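In: Predicted coordinates and the sequence they were generated for:
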Amino acid sequence: MTTSTPEPAPPDAPSQTELAAHVAKLAGRLQHGAITNLAGPVADLARLRRSLDAAAGSDPVVWRIIFAGFPEQPDEPLPSRGEYAAYLSVCLFAIHQQSKNTQMHGGGRTHCLGRAIRQLAQSGTDAEPDGAIVKRFNAVVTADDFNEVIHHLRSLVGLLRVSSIPLDYGLLADDLYQWQLSSKRSGVRLRWSRDFSRVPRVPKTGLNTDSPDPDSTND
């Protein structure tokens, strides 16, 4: 059995906290503008939706929308891992928020990828998760190619949008950054699988629905 030496994070990489905070702040601003029907954010989201399949950096307007104030922008010929993760996350968010008058970027681990997809697949605590959704989620977790991951995520984000289930795009950006590091990839997959395995709580009539999620104490 051969082992590989874990590669260190690039010296110019933003910290996970910086990356997540930047993407979350941008998604929050864009969704507020979309919900209140402000012309600028609505136009920005439309442009972002068209950019998911384009090369990062090929549209200077899109780059400016996403990366104004970004923690690190190295002077390199290709986008950094952090830039690529932010670019893809924000473009996916633009698809998620399209024509929605509620917030599709949710903050916190209750809206992480695995839990959001489990909510999508689960109609109640006693029900088996929908097999078709499980199959789509498994395809994301087991994908060996980053473009394949994004392809499957795009499909799942479309389903989350139809069901009005939010996703934390700051956390997703962190996950996509780490996936690009071979030493971190198995940890991302494990986190997604663990989060999906948590059955979502369904509030019962007459009970206090403000009680905390028991899983959230460990987040």
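Out: Happy to help now that I have it. Here the structure is a predicted model, which is why all the values come from computation and not from measurement.
In: CA only for contacts and neighbour counts going forward, please
Out: Fine.
In: which stretches of the protein form helices?
Out: Using DSSP state H, the helices of the chain run over residues 16-35, 39-49, 60-67, 81-97, 113-121, 131-142, 146-162, 169-179, 182-197.
In: how about L88, what does it touch?
Out: 52, 150, 173 (C-alpha atoms under 8 Å, 6 or more residues apart in numbering).
In: who's in contact with the second one?
Out: This means I150. Neighbouring residues of I150 by C-alpha under 8 Å, 6+ apart: L88.
In: what's the spacing between it and L159?
Out: I150 sits 14 Å away from L159, going by C-alpha to C-alpha, to the nearest Å.
In: Spatially central, which residue of the protein would that be?
Out: When the chain is reduced to its mean C-alpha position, the closest residue under C-alpha atoms, centre = their mean turns out to be L172, at 3.0 Å.
In: which ones are touching that one?
Out: Applying C-alpha under 8 Å, 6+ apart, the residues contacting L172 are 20, 89, 112-113.
In: let's go with 6 Å and repeat that
Out: Contacts for L172 (C-alpha atoms under 6 Å, 6 or more residues apart in numbering) come out as none.
In: swap in A94?
Out: Shown here is A94, whose contacts under the criterion C-alpha under 6 Å, 6+ apart are 45, 49.
In: take a look at this one as well, against the first:
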Amino acid sequence: MNHPQEEQSRLSSSIATTCSKLQADYLGRNGYPNQAQARGTLAELRKSAGQPALQNPLVFENVLSSLVAPLSEKEMGRGDAPSPSEEAAFQALTYFALHMQGATHEVHDSSHSFASACGRLAHTSESKSIKGRFDALVLARTAQSRLIQTRSLISLLRSKDLRFHYGWFATDLRKLSNPRTRNGVLLRWGRDFAFAQHPRENNSSSTTKEN
């Protein structure tokens, strides 16, 4: 399912490119030295998955240093707190590092949104708690609660080898920090989650929707 046009932002492209490189290195496709470096980088980043950037200044620095393409000048922060784009980049890459732990294939791909992956998880899992976990994320009243619920869901996606587009995810995380755009993201996530639970009915129309 396609993401809105804002997926073309520098934040989205930077995170997508960075995740593609890190996972290729991690999986050993670019030689052992790159693999060892990627594994060290991701091991450091995943320690902060689900935590605010402001509490982890060294990891925040590592996130910005890891970006293959830097954020635009407009997206960079100026003061003593991360900008919304910097916070979103921090969250996306630390969650990606958690998702990649022990992976034998890509966890970042270009065809599924985060909510769509969660819907596929609910459809294929024997557990009946997935929808409740996703609903708890949508209903979370604080940023800290959303971080915790998101970490829990990504751990479950990792256990079932489900993947999604981390560039789109980063854009959504940035919009979730803005009260004016938050509900729109949550509404779209609900749609993607529900749509992904009916793959047989949707397979025939997916190509049309993505073109």
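Out: Nice, thanks for sending it over. Here the structure is a predicted model, which means the values were calculated and not measured.
In: can I get the helices of structure 1 in CSV with distance to P203 of structure 1?
Out: Putting those into CSV (distance: least, C-alpha to C-alpha, whole Å) gives the following:
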stretch, distance to P203 of structure 1
helix 16-35, 27
helix 39-49, 34
helix 60-67, 37
helix 81-97, 25
helix 113-121, 13
helix 131-142, 23
helix 146-162, 20
helix 169-179, 25
helix 182-197, 19
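In: Can you say which of the ones you listed is nearest to D219 of structure 1?
Out: Taking C-alpha to C-alpha, helix 182-197 is the member of the helices of structure 1 nearest to D219 of structure 1, at 10.9 Å.
In: Show me what S159 of structure 2 aligns to in structure 1.
Out: In structure 1, the position corresponding to S159 of structure 2 is occupied by V162, as judged by TM-score structural alignment.
In: Report how many residues lie close to that match.
Out: Residue neighbour count, defined by other C-alpha atoms under 10 Å, stands at 12 for V162 of structure 1.
In: again, but for P82 of structure 2
Out: As a burial measure, the neighbour count of P82 of structure 2 was computed by other C-alpha under 10 Å and equals 19.
In: What lines up with it in structure 1?
Out: Residue mapping for P82 of structure 2 onto structure 1 gives P79, with TM-score structural alignment as the criterion.
In: Just give the number of residues close to the alignment partner in structure 1 of T94 of structure 2.
Out: Under the alignment by TM-score structural alignment, T94 of structure 2 pairs with C91 in structure 1. C91 of structure 1 sits with 23 neighbouring residues when counted by other C-alpha under 10 Å.
In: how about C91 of structure 1, what does it touch?
Out: With contacts defined as C-alpha under 6 Å, 6+ apart, C91 of structure 1 is in contact with 48-49, 52.
In: now do 8 Å
Out: Residues touching C91 of structure 1, when contacts are defined by C-alpha under 8 Å, 6+ apart, comprise 48-49, 51-52.
In: in structure 2, which of those remain in contact?
Out: Checking the contacts of C91 of structure 1 against structure 2 (both residues aligned by TM-score structural alignment, their matches' C-alpha atoms under 8 Å), the contacts still present are 48-49, 51-52.
In: Ranking by neighbours, what's the top pick from these?
Out: Those, ranked by neighbours (other C-alpha under 10 Å): first place L48, 26 neighbours.
In: was I right about that residue contacting V62?
Out: Yes - applying C-alpha atoms under 8 Å, one finds L48 of structure 1 in contact with V62, separated by 6.5 Å.
In: how about L139 of structure 2, what's its match in structure 1?
Out: Using TM-score structural alignment, the partner of L139 of structure 2 in structure 1 is T142.
In: contacting residues for that match?
Out: For T142 of structure 1, the contacting residues are R189, by C-alpha under 8 Å, 6+ apart.
In: distance of it from L153 of structure 1?
Out: From T142 of structure 1 across to L153 of structure 1, the span is 12 Å (C-alpha to C-alpha).
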